[in-house]
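[1] Provide a 3D model corresponding to the input given below.
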Amino acid sequence: MRHFADSWGLLALALFFVGAIAFTLRPGSKKGANEAADIPLKDD
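    As a prediction, the model looks like this:
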C-alpha cells in the first residue's frame, strides 16, 4: 500500500491540483468569483 501511495497517489493528487487550478482560471470564472466575494458586503 505504501508503494501505491508513493507513486500513483502522488500522481493523482498532482493531477487533482492542476485540475483545480485550471478550473479556477477558466474563461468566464471572474464574474462568479466577484459575485461570491461580494456576498458578505450585501446589505439585505
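[2] From now on I want contacts and neighbour counts done on CA atoms only, so please keep to that.
    OK.
[3] Can you point out the helix or strand that includes Phe23?
    Phe23 belongs to helix 10-24 when elements are defined using DSSP states H and E.
[4] Counting neighbours, what do you get for Thr24?
    13 (other Cα atoms under 10 Å).
[5] Next, the structure of the following sequence, for comparison with the previous one:
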Amino acid sequence: MESYGFLRQLADSWGLVFMVAAFAVVLIWVFRPGSRAKQEEAASQIFRNEDKPKDDDDGR
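    The predicted structure follows:
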C-alpha cells in the first residue's frame, strides 16, 4: 500500500504541473503572432470554390 500512496502523491503534484504546462503551451501556440491569417484561411477553406448557392431544379 505504500507504493500506492507514493504514486498518488506523485500524480497529484507533478500531474498538476504537467497539466498547467500543457495548457500554457496550447495557449501560446493558438495565440502566437502570425497565426491569425492561417486560422482565417482554414476557417474559409470550405467556401473557397463557392460563388453562389447551387440551383436545384426539383425545388429541394
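[6] Kindly name the residues of the second structure that line up with the helix holding Phe23 of the first structure.
    Matched against the second structure by TM-score structural alignment, helix 10-24 of the first structure falls on residues 16-30.
[7] Now do that stretch: distance to the chain's middle.
    12 Å (Cα atoms, centre = their mean, to the nearest Å).
[8] in the superposed pair, what's the mean gap between that stretch and the first structure?
    The superposed stretch 16-30 of the second structure is, by mean Cα distance after the TM-score superposition for the first structure, a mean 0.6 Å from where its aligned residues fall in the first structure.
[9] So which residues make contact with that stretch?
    In this structure, no residues lie in contact with stretch 16-30 of the second structure by Cα atoms under 8 Å, 6 or more residues apart in numbering.
[10] Tell me which residues touch Ala37 of the first structure, please.
    By Cα under 8 Å, 6+ apart, Ala37 of the first structure has no neighbours at all.
[11] so which strand or helix has it?
    helix 29-38.
[12] Mind reading off the mean deviation between that helix and the second structure?
    Mean for helix 29-38 of the first structure is 0.6 Å (mean Cα distance after the TM-score superposition for the first structure).
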